[in-house]
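>>> Sequence unavailable; structure follows:
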């Protein structure tokens, strides 16, 4: 079935879909042979681009999010869906974008090894509420002391669909116990570390705008980008995207000096 690069873009804020398209255009510049698939509730945004889309309906999103109880359940279930149509998947959040060739991303992905963005170490104190609850992921009883891997980037082999499915089921049980937004990545990291499997950081030329200040700046820049390139062909758009700056220069940081969280 081959290898795929994937995104999941949904929600009322159009930035997620436009961010995925901007990231995909940069991918197409640095990796012209990339095969890209996007799971999205806004497939029209990707119309006319060499990007395969799978439409997310409102009913499907309710199901994936456990009846709208946990938004990131859509991401966990969506990764499984994307992986069903390929051998290896390299997934990025919509606020991730390449600054160079990442075509070697698949070399480290195997049935026994996955890549994720980074290990964040011990999870937040809210996870201590798992202790003594007997909540399991597979055969492992969770204690809340397990290391947290960041899932903004995830490279995984289709042989691990059962492990990801175990993680998804554990997420549903966990969201009633741990009152934070990260059970999705917590459970995925644990599942992909079980049974002799391992995880490492990706170490690829990928940047992000996943903090408040970065996102505010990137939103303005991405909106302006799509306003100015609408009449260009896909190849020209990809070239423009590769040269287009969405990270902040010192003057931009100064203009955002009133924001506490950069």
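Nice, I can see it. Just so we're clear, the structure is a prediction, and the values are computed from it rather than from any experiment. Numbering: from 1, shown residues only.
>>> use CA for all of it now, contacts and neighbours both
Will do.
>>> so is residue 155 in a helix, a strand, or just coil?
Following DSSP: H, G, I helix; E, B strand; the rest coil, residue 155 is assigned to strand.
>>> right, and the secondary structure at the residue nearest to it when sequence neighbours are not counted would be what?
Of all residues not flanking residue 155 in the chain, residue 90 sits nearest, at 4.2 Å (C-alpha to C-alpha, 6 or more residues apart in numbering). Of the three states, residue 90 takes strand according to three-state DSSP.
>>> Residue 90 against residue 158, yeah?
No - if you go by C-alpha atoms under 8 Å, residue 90 and residue 158 don't touch, sitting 11.0 Å apart.
>>> ok, those two, which is more surrounded?
The neighbour count for residue 90 versus residue 158, taken as other C-alpha atoms under 10 Å, is higher for residue 90 (24 against 21).
>>> For the more buried one, give its distance to residue 104.
To residue 104, residue 90 is 11 Å away according to C-alpha to C-alpha, to the nearest Å.
>>> go on, residue 154?
14 Å.
>>> the more surrounded of these two?
A side-by-side neighbour count of residue 154 and residue 104, using other C-alpha under 10 Å, places residue 154 first with 26 against 10.
>>> And the residue nearest the centre of the protein?
Nearest residue to the geometric centre of the chain (C-alpha atoms, centre = their mean): residue 93, 2.7 Å.
>>> putting a second one here so we can go through both:
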């Protein structure tokens, strides 16, 4: 399959995104997949889908490979060229393929069944890896200074209690896939004053999840 072709709709899915020729990401993803398989009873195993421009790397693996071409990766990077915009685009696309989606960074290792993650996701509950800090804390950090100033000038500064979430694990339902689409818009709007940040997509998702009920991963 490729990302432009019809993808079968299912109940729940684990999603991985990796691209480029650095083999370390392939090895990380494979270790993560193996730990997911090891922690699952056969009847509980979710469909695992890998979005990648290196589909041959997963030949023979118990996963569904969704091939990405160069044009798709360029489109997902956007005009601003922010690499991790692709994560938000992958989530927005893949989130339409299942009732429940859990996105997993390749360096995630499962210590419990993936079903623990899916059990924390429903229409009114989102799943994140962890809450790293509040906006009040981030505002005092030199790392975020230019971004904080840019948001203030544009009138977008959030409340101090905004939770900045790590997006290494993200879970949501099909009904809530719009958070990823809105996060993409924020990423594009923020690019002029957030070029020095490597976590713009995490902040964009955090804004979209402000005040929403969230769970943190238990895997």
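Great, that's in hand. What you are looking at is a predicted structure, and each value in this text was computed from that prediction instead of being measured.
>>> The nearest residue to residue 174 of structure 1 once chain neighbours are set aside: what's it in contact with?
Of all residues not flanking residue 174 of structure 1 in the chain, residue 183 sits nearest, at 6.9 Å (C-alpha to C-alpha, 6+ apart). Under the criterion of C-alpha atoms under 8 Å, 6 or more residues apart in numbering, the neighbours of residue 183 of structure 1 are 171, 174, 175.
>>> What lines up with the last one in structure 2?
Spelled out, it's residue 175 of structure 1. In structure 2, the residue matched to residue 175 of structure 1 (TM-score structural alignment) is residue 191.
>>> I'd assumed residue 79 was in contact with that match.
No - contact criterion C-alpha under 8 Å: residue 191 of structure 2 and residue 79 do not qualify, at 9.5 Å.
>>> what about residue 208 of structure 2, distance to residue 137 of structure 2?
On the measure of C-alpha to C-alpha, residue 208 of structure 2 and residue 137 of structure 2 end up 19 Å apart.
>>> where along structure 2 do the helices fall?
23-38, 70-77, 85-94, 115-118, 135-139, 145-154, 178-190, 200-208 (DSSP state H).
>>> Can you give the distance of stretch 30-37 of structure 1 from its chain's centre?
Relative to its chain's centre, stretch 30-37 of structure 1 lies at 17 Å (C-alpha atoms, centre = their mean, to the nearest Å).
>>> how long is it end to end?
17 Å.
>>> Any buried residues in it, and which?
30, 31, 34, 35, 36, 37 (16 or more other C-alpha atoms under 10 Å).
>>> Same question for stretch 155-166 of structure 2.
162, 163, 164, 165, 166.
>>> quick one: contacts for the closest residue to residue 1 of structure 1 other than its chain neighbours?
Take residue 1 of structure 1 and drop its neighbours on the chain: the residue closest to it by C-alpha to C-alpha, 6+ apart is residue 86, 4.8 Å away. Applying C-alpha under 8 Å, 6+ apart, one finds that residue 86 of structure 1 lies in contact with 1, 2, 3, 4, 158.
>>> of those residues, buried ones?
Buried members of the contacts of residue 86 of structure 1, counted by 16+ other C-alpha under 10 Å: 3, 4, 158.
>>> Could you export these as TSV, including distance to residue 22 of structure 1?
Below are these laid out as TSV (distance: C-alpha to C-alpha, whole Å):
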residue	distance to residue 22 of structure 1
3	21
4	17
158	27
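>>> Closest to residue 234 of structure 1 out of those?
Ranked by distance to residue 234 of structure 1 (C-alpha to C-alpha), these are led by residue 4 at 19.4 Å.
>>> what do we get in structure 2 for that closest one?
For residue 4 of structure 1, the residue aligned by TM-score structural alignment is residue 13.
>>> And that match, how far from residue 24 of structure 2?
The value you get for residue 13 of structure 2 to residue 24 of structure 2, if C-alpha to C-alpha is used, is 23 Å.
>>> and if you look at residue 159 of structure 2?
Distance, residue 159 of structure 2 to residue 24 of structure 2, using C-alpha to C-alpha: 39 Å.
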